[in-house]
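Give me coordinates for this.
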Amino acid sequence: MFNDVYDVIVVGAGHAGSEAAAAAANMGSKTLLITMNLQNIAQMSCNPAMGGIAKGQIVREIDALGGYSGIVSDTSAIQFKMLNKSKGPAMWSPRVQSDRMRFAEDWRMLLEGTPNLDFYQEMVSGLLIEGNQIVGVKTSLGIEIKARSVVLTNGTFLNGLIHIGDKNFGGGRAGEKAATGITEQLVDLGFDSGRMKTGTPPRVDGRSLDYSKMTEQPGDDNPEKFSYLDVTKPLTKQRSCHMTYTSELVHDLLREGFDRSPMFNGRIKSLGPRYCPSIEDKINRFADKDRHQLFIEPEGWNTCEVYVNGFSTSLPEDVQFNALRSVAGFENVKFFRPGYAIEYDYFPPTQLKHTLETKIINGLYFAGQINGTTGYEEAASQGLMAGINASLRVQEKEPFTLKRDEAYIGVLIDDLITKGTEEPYRMFTSRAEYRTLLRQDNADLRLTPKGYDLGLASEKRLRRMEEKHEAAKEFVSFFEATSVKPEEINPILELKKSAPVKQSGKLFKIFARPNIEMDDVRNIESVENYIQENNLDREIIEQTEIQVKYSGYIAKEKNNADKLSRLEYVKIPENFDYSKIKSMSFEAREKLKKVQPTTVSQASRISGVSPNDISVLLVYMGR
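Below is the predicted model:
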């Protein structure tokens, strides 16, 4: 069956594996995607949604590089929201509710339409290694398949153990068996491994809910989309989510089962995601809170299955049921399946290079939850980068990495490689020092040229990006060159309670005022005429507004990024005494003393050391 030697074998077809296989195949590598169940390609194991805070930026970056996640998120979306619109554009984050079944189907159709990509359904039970070089994989049927590189994206399947109350059983996901053999082999080869935990809430029958007792959560009035390509369109109709709350009664009912909770009776010893805790963990950690939000999310256009976001739990099924029936709107709820926790093996990512290739075995790459991350988006971005680098290695080309000032993907991988993680890692905007540069609106400007050079992003995608960039640049120049008279602008300024002008001045300066928006300046005839004559779309108009209003912040961050880049090789003296720098935060002094970084660049990437601490260090070093 498998006489040929594959360039790349990808093990696992979740979000990481799907992006890895697509990237490698699209770059011309002969690729094999092996999964335990071909019906579950790109399965949304947890919530039916893509994007969110910082995660939406990652999906945009994947799309800009030529990955598939943005396209599939658009084609399977049932609702779109741009989060944090009340804040600055660095915080704007796109998010969609997805049709779970359509999401997986669209992913499979895209992969089946990808040249150079083969599929095989079976469990990989071992790796074929010669010396310190990967040469293939071995399946549970004893079939050996040769390859020049292998990408492991095993998700929660490595020795997965599912917990529901005092019951537990092997499994990588509800209804699917765990994968065995790989962890033990890797440990024998010298890898360190650990255990992590994640969980999921009950799925319920939406027909049994009383939505009149909940608060409706509709999508945006003018929905956008993820992909920069025109192959997808914004939604014209949307499905609403709903919000309700737990109560003291619900909490008391849940507490009755704490003695049977694997979290509290010692059965689960591994750490779960800090920023997505189970409902029992929330009750325990935030005992002063008398209620917690629950978001009721439909699983698709036509199904009645509903995801109860905020009620992740591993409590016994009867406790889950009784407590949920005391939530407003859930009085007659019927379960499709209870929530559960799952423990699984992971490998601390400090054992990887920035390419996601392992340091011990050449040609072996890890991506996704095997590296200690949580979230579809974090997994997909790692899969993309692993697939790219596995393909480049086989083609004997230079590896591809992204710096922290180039992409959230760069921040994610650098955090994992330099800091490691002992709990499931989740991306936040606060993790990025240069988030004004790494906005969701400019991911194509930052990354599409790189994707094009790799052979992933099409020429059409590149041309579209260049046209957008040039149009926005010319519109900014229009504001810089065009003057406006007081009688023309002052009525607008008065309405916005902004100080009037006494003489003619450049539109750029007026538009840069914090309370003046594009809708305001469009009331000026010359501005609206320019937009109409040049047929500018919303994307170009938004890009121009950001470039004008945040030009100072953008320039400052670019300067800081360039400064730190120049200091990449600036050495810190051995045994440097950080205790002398009193103007540096106490946490930073403690972390720097413990880690003893050899360069300023390395110091800047230590958890707990802020950009301000680095500035203080540079001043102290006389730079």
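
Only C-alpha atoms from now on, for both contacts and neighbour counts.
Will do.

Quick one: end-to-end length of stretch 351-371, please.
One end of stretch 351-371 sits 9 Å from the other (C-alpha to C-alpha, to the nearest Å).

Show me what counts as buried in that stretch.
By 16 or more other C-alpha atoms under 10 Å, the buried positions in stretch 351-371 come out as 351-358, 360-371.

ok now it, how far from the chain's centre?
In terms of C-alpha atoms, centre = their mean, to the nearest Å, the gap separating the centre of stretch 351-371 from the centre of its chain is 19 Å.

what's it in contact with?
16-17, 132-134, 148-156, 190-191, 345-349, 374, 378-380, 382-383, 385-386, 389-390, 393, 399-401, 413-414, 416-417 (C-alpha atoms under 8 Å, 6 or more residues apart in numbering).

Stretch 25-37 too?
Outside stretch 25-37, the residues that touch it by C-alpha under 8 Å, 6+ apart are 6-13, 17, 21, 24, 41, 114-124, 388, 391, 394, 454-456.

Buried members of those residues into ChimeraX, please.
Listed next is the ChimeraX selection for buried residues among the contacts of stretch 25-37, using 16+ other C-alpha under 10 Å:
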select :6,7,8,9,10,11,12,13,17,21,24,41,116,117,118,119,122,123,124,388,391,394,454,455,456
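
Among the contacts of stretch 25-37, name the ones in strands.
Among the contacts of stretch 25-37, the members falling in strands (DSSP state E) are Y6, D7, V8, I9, V10, V11, L117, D118, F119, Y120, Q121, V124.

doesn't E144 make contact with the last one?
Translated: V124. No - checked against C-alpha atoms under 8 Å, the pair V124 and E144 is beyond contact range at 9.6 Å.

Second input sequence below; structure requested for side-by-side comparison:
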Amino acid sequence: MFENEYDVIVVGAGHAGSEAAAAAANMGSKTLLVTMSLQNIAQMSCNPAMGGIAKGQIVREIDALGGYSGIVSDKTAIQFKMLNKSKGPAMWSPRVQSDRMRFAEEWRLMLEQTPNLDFYQEMVRGLIIENGRIRGIKTSLGVEIKAKAVVLTNGTFLNGLIHIGEKQFGGGRAGESAAYGITEDLVNVGFESGRMKTGTPPRVDGRSLDYSKMNEEKGDAKPDKFSYSDQTKPLVFQKSCHMTYTSPLVHELLREGFDRSPMFNGRIQSLGPRYCPSIEDKINRFADKERHQLFVEPEGWNTVEVYVNGFSTSLPEDVQFKALRSVVGFENVKFFRPGYAIEYDYFPPTQLKHTLETKLVEGLYFAGQINGTTGYEEAASQGLMAGINASLKVQEKEPLILKRDEAYIGVLIDDLITKGTEEPYRMFTSRAEYRTLLRQDNADFRLTPKSHAIGLASDKRMKRMEYKFNESDKMVNFFRETSVTVAETNPILEAKESAPITQSDKMFKVFSRPQVELEDILKFEKVQEYIANNDLDQEIIEQAEIQVKYSGYIEKERNNADKLTRLEDVKIPEFFDYEKIKSMSIEAKQKLSKIRPVTISQASRISGVSPSDISVLLIHMGR
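Reported below is the predicted structural model:
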């Protein structure tokens, strides 16, 4: 049926589980992926899109590390947009609208072509834990499968409960049963668990909508792509999304159902995602707003199913239907299925190490919504890191831990294990203090060498990254060393209403002016000749542009990061007794004893630990 013992078993095949299984297997570990439904691998349970603000950076980082999400997103995209292009490159965030069915299909095909990876369809009902160490899993049929490491990526399935108005029933998502037994096993060995909620909008029949009454939302005129590899190409044809709005009438119709809403009548006690609220939550919290945006998103190239982004709800289906029929363009709407809310178990992530291994059980890793996060991208990145570190542990190698100045993934994991979360955690650019360093355009520079060193990123990937790095660096030096004359420069500066130069100057200095853009620099014959002679592609040219125009900001942020890195180097002994420090606050002692930070830098980021507490700790450690 399958092997007697695996190096790594991954439980759950959503975005986290799929990345975890791919990473572990590609690193040479004998891996088993166990899921309740092989037909729903990497299912897009909510909106059919990948990327967005900060999330796009995460997908780029996953790709740079050798994960699959970027490649799958490119191969199954129906529209591409680079968000925030009007702002600096630290804020640029790629996003694709995806073909939901093709996305899951492509993920499964890629996983099936991955060596060292086996599959098994069944519910995992329990864990085999002996002497504080994971030994394997138990299935609903009573089958026991041994493993050296186990990665739990259960999503919304652990004791999942679906709510639609007054109705509630067990389920992990629409049409699929919940998973039982794992939470109980974990609580029995001492884990703390909690409940969270999330929701999803109704899916509707696109043939019943009047798009002529809505605003058309097209993709970029020159679409880019996620993956740094040459396995994918940018889209040639794209499919449009549309936008419409709610109204006071829609809000009034929704309010009529509030007494039947599980959110307002007390049946749902757990917290949902703050930054992706339900429609009833929006009109309750923002009562002064007369309308809210609704994004009408196609679910694929050929299907007529449409996702109503912005209308997440757990109201009774008749209330959902009546209100949605009052939205402009939705007057004759037909439902494929109503929206619903789902409550599920999670485990506060302060119970984890930076590797995503649990502190209580050696060899057991958590990734995705089980850690209190929300979003495909956040889940996939955790799955990737858990899969990598589970494989490294089995191989008795040093773990891979990304720092806050190295990746958004590093910020995400550090936030989770250091601060914890009481509501579904979502990544934003504002959470990263080094976002000028953590741009979507340079994720390969930052992470591919690390991935190559552990045997995940291929030699081909590494060579491609080195070529891009070297050529963009050479181009920056060309700008530094090449002079331009008054005659060829001033017409360009005058057109941009920028002060003219009075003598020949270096091109780097001219290009650094905020008014001067890439298209202006490309007008210089010397630049055109340099690009032609070196056969440079757009990616290298744009990388050189960013390095020139933002060199001051990048250097300043790098210096700040280097200063704080010194605190990362000050390690705290694993079993340090905080209670013996008399002059430290009680709250700090409690938080430090619970979270057990590895470094002084991590300790300083714990909520409730003050700078004076850190000073006392440093003195006590003899620093």
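
Kindly provide the TM-score of these chains.
The TM-score (TM-score structural alignment, normalised by the length of the first structure) is 0.94; 605 aligned residues with a C-alpha RMSD of 2.3 Å.

one step back: which among the contacts of stretch 351-371 of the first structure count as buried?
Buried among the contacts of stretch 351-371 of the first structure (16+ other C-alpha under 10 Å): 16-17, 134, 148-156, 191, 345-349, 374, 378-380, 382-383, 385-386, 389-390, 393, 400-401, 413-414, 416-417.

Point out the ones among the residues you listed that are inside helices.
Using DSSP state H, the members of these that fall in helices are 16-17, 378-380, 382-383, 385-386, 389-390, 393, 413-414, 416-417.

Identify, from those, the entry nearest to Q293 of the first structure.
E378 (24.6 Å; C-alpha to C-alpha).

Next up, the contacts around that closest one.
Contacts of E378 of the first structure (C-alpha under 8 Å, 6+ apart): K55, I58, G368, I409, L412, R426, M427.

Let's see that with 6 Å instead.
For E378 of the first structure, the contact set (C-alpha atoms under 6 Å, 6 or more residues apart in numbering) is empty.

Quick one: map it onto the second structure.
Aligning on TM-score structural alignment places E378 of the first structure opposite E378 in the second structure.

which stretches of the stretch 151-300 of the second structure form helices?
Assigned by DSSP state H, counting those that start in this stretch, the stretch 151-300 of the second structure shows helices spanning 182-188, 248-255, 279-285.

now those helices in TSV, with distance to S98 of the second structure?
As requested, those are exported to TSV (distance: least, C-alpha to C-alpha, whole Å):
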stretch	distance to S98 of the second structure
helix 182-188	32
helix 248-255	29
helix 279-285	23
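
show me what contacts S326 of the second structure?
So S326 of the second structure contacts V250 (C-alpha under 6 Å, 6+ apart).

go on, S261 of the second structure?
S261 of the second structure makes contact with G165, L315, according to C-alpha under 6 Å, 6+ apart.

Tell me which other helices or strands the strand ranked longest in the first structure touches.
Once the first structure is assigned using DSSP E, the strand that runs over the most residues is strand 144-152. Judged by 3 or more C-alpha pairs under 6 Å, 6 or more residues apart in numbering; DSSP states H and E, strand 144-152 of the first structure is in contact with strand 6-11, strand 133-139, strand 364-366.

Three-state assignment for G88 of the first structure, please.
Following DSSP: H, G, I helix; E, B strand; the rest coil, we place G88 of the first structure in the coil state.

what about it, how many neighbours?
A count of neighbours around G88 of the first structure, defined by other C-alpha atoms under 10 Å, yields 11.

Any figure for the gap between it and H354 of the first structure?
Taken as C-alpha to C-alpha, the span from G88 of the first structure to H354 of the first structure is 31 Å.

again with Y307 of the first structure
36 Å.

With D252 of the first structure instead?
Distance, D252 of the first structure to H354 of the first structure, using C-alpha to C-alpha: 47 Å.

where along the stretch 51-200 of the first structure do the strands fall?
For the stretch 51-200 of the first structure, the strands defined by DSSP state E, counting those that start in this stretch occupy 77-83, 93-98, 117-121, 124-130, 133-139, 144-152, 161-164, 167-170, 194-200.

scratch that, the stretch 301-450 of the second structure
Using DSSP E, counting those that start in this stretch, the strands of the stretch 301-450 of the second structure run over 305-309, 335-337, 340-346, 364-366.

again with the stretch 501-623 of the first structure
For the stretch 501-623 of the first structure, the strands defined by DSSP E, counting those that start in this stretch occupy 505-506.

what about the helices in it?
507-511, 518-521, 525-533, 538-549, 551-566, 586-595, 600-604, 611-620.

quick one: which of those is nearest R463 of the first structure?
helix 538-549 (14.4 Å).

Dump the helices and strands packed on strand 144-152 of the first structure into CSV; add distance to P611 of the first structure as well.
Shown next, in CSV, are these (distance: least, C-alpha to C-alpha, whole Å):
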stretch, distance to P611 of the first structure
strand 6-11, 38
strand 133-139, 39
strand 364-366, 30
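
one step back: export the strands of the stretch 51-200 of the first structure as a markdown table, with columns for distance to I492 of the first structure.
Listed next are those as a markdown table, based on distance: least, C-alpha to C-alpha, whole Å:
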| stretch | distance to I492 of the first structure |
| --- | --- |
| strand 77-83 | 27 |
| strand 93-98 | 30 |
| strand 117-121 | 58 |
| strand 124-130 | 66 |
| strand 133-139 | 67 |
| strand 144-152 | 58 |
| strand 161-164 | 61 |
| strand 167-170 | 66 |
| strand 194-200 | 51 |
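
Tell me which of those sits most buried.
strand 93-98 (a mean of 27; mean count of other C-alpha atoms under 10 Å).

Measure the mean distance from that strand to the second structure post-superposition.
Following the fit onto the second structure, the mean deviation recorded for strand 93-98 of the first structure is 0.2 Å by mean C-alpha distance after the TM-score superposition for the first structure.

Cool, thanks, talk later.
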